[in-house]
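> Structural data only, the sequence is not supplied:
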């Protein structure tokens, strides 16, 4: 029960807030509910595509590729790619968060994630034409230049304050994320010996220990997957 509450605390707080608002002022409560309905419908249209994209990144893009192009050692190339992804993107900013979370889990640096999110939110190359039309070309150019400077400066500052581990530590792992394919497993016991807190042997096959979510980190799980000589862990 505590785990369910912890996973859904934001939703629970929102529900309590709506109830309190309805009790205080029914008209305001209805107005808030209608606004929420609008954004909910908008999210339903966008998020399925975002989830497909994050799943493809998680499944098909190797960690080494992410680390090489967006990791701490990616240098200027990583910053340029991050800025290009954010500034050329379409859709609301909340669509960027699942994508960026997947990237950081695969080895992207906090600095490059900040660049992606910030440029996604305020640069928007597809919107520059509209900005120039309504605000003028001079305004658009000056705003764009100073915005880019601010984005890279902010990324440098936040890199010093926030570490990847601080973000990953907040993740609650799902037991279903770790699966041993019994048809492939040869029962060598390598995973159980090296990672006894995650796996154990049963009937000559490796199985995942129940309730491992609060005992191990995602890094340990990723290492344990690589320990299998026949790649039976996924």
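Sure, I can see it. This structure is a prediction, so every number in the text was calculated from the model and none was measured. Numbers count the residues shown, from 1 in each chain.
> Please count neighbours and contacts with C-alpha atoms only from this point.
Will do.
> Please identify the helix or strand for the residue positioned nearest the centre of the chain.
Nearest to the mean C-alpha position of the chain, counting by C-alpha atoms, centre = their mean, stands residue 101 at 1.5 Å. For residue 101, the host element (DSSP states H and E) is helix 96-105.
> Got another one to weigh against that:
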């Protein structure tokens, strides 16, 4: 039973292992090449990811939450789109290095649309890549491709923000199930959360408080609504 549970929790890894086993049985030469390439990328990740985690941790500790909200949050508007685009364009490293950065930004209040822009720009519009593209394919090709790609990124980010909510993301959903945290330093005492979900939130000394409740069903939906409505983004 424990083995089955581990397989369910690591479905992608299980599929990869099965594929490698099938390759070794049917095409051993290709399997050896595949293993060699995988080892190369794993070693690359081992060298890059510790640096990314350190930088992400330092940013999370030193950059105030309100700065992230103002720069990348739901109400940052076009300014937030530009900042997200620039962050993705001037970042270094492979695309998988962007995921811990984007996770940190989202936890501190960045919007879904701006996260999509960061990831997309990081993947296809990095400045060093543009320089090489202009060198080998020509400036005109690079410029037209850049304009069309940028338009596509903005459209895609808008669509993703319409179809994906933060509560749909497993990490966010998991935190809601574990419990509610209210940052007293960020709370401005507006009482919005208590109005939306009075079963869980209440006001005390002009600050929001949370009761210990089973965070399921309709209550969980109301909690998500309160989290999104909080102007100070003090609830997590």
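Nice, thanks for sending it over. This is a predicted model, so every value here is computed, not measured.
> Mean distance between the very next helix or strand once past the helix holding residue 101 of the first structure and the second structure after superposition?
Counting by DSSP H and E, the next helix or strand C-terminal to helix 96-105 of the first structure is helix 110-122. The superposed helix 110-122 of the first structure is, by mean C-alpha distance after the TM-score superposition for the first structure, a mean 0.6 Å from where its aligned residues fall in the second structure.
> quick one: helix 110-122 of the first structure to helix 96-105, angle?
170 degrees (axes from the mean of the first three to the mean of the last three C-alpha atoms, to 10 degrees).
> I would like the range of the second structure that aligns with helix 110-122 of the first structure, please.
Per the alignment by TM-score structural alignment, helix 110-122 of the first structure matches residues 112-124 in the second structure.
> Tell me which residues are up against the matching stretch.
72-73, 80-81, 84-91, 94-95, 98-99, 102, 105-106, 150, 153-154, 156-158, 160-161, 164-166 (C-alpha atoms under 8 Å, 6 or more residues apart in numbering).
> what residue of the second structure matches up with residue 21 of the first structure?
Checking TM-score structural alignment: residue 21 of the first structure goes with residue 23.
> The top helix by length along the first structure against the second structure, how far on average?
Longest among the helix segments of the first structure by residue count, using DSSP state H, is helix 26-60. Following superposition, helix 26-60 of the first structure is found to deviate from the second structure by 1.5 Å on average (mean C-alpha distance after the TM-score superposition for the first structure).
> In the first structure, point out the residues matching stretch 32-40 of the second structure.
So stretch 32-40 of the second structure sits over residues 30-38 in the first structure, by TM-score structural alignment.
> The longest helix of the first structure packs against which elements?
helix 9-24, helix 96-105 (3 or more C-alpha pairs under 8 Å, 6 or more residues apart in numbering; DSSP states H and E).
> what's the average distance of the shortest one to the second structure?
Here the mean offset of helix 96-105 of the first structure against the second structure after fitting is 1.3 Å, by mean C-alpha distance after the TM-score superposition for the first structure.
> In that helix, which residues are buried?
Across helix 96-105 of the first structure, burial judged by 16 or more other C-alpha atoms under 10 Å covers 96, 99-100, 102-105.
> and what of the longest one?
Buried residues in helix 9-24 of the first structure, defined by neighbour count with 16+ other C-alpha under 10 Å: 18, 21-22.
> so of the contacts of stretch 112-124 of the second structure, which ones are in helices?
72, 80-81, 84-90, 98-99, 102, 105-106, 150, 153-154, 156-158, 160-161.
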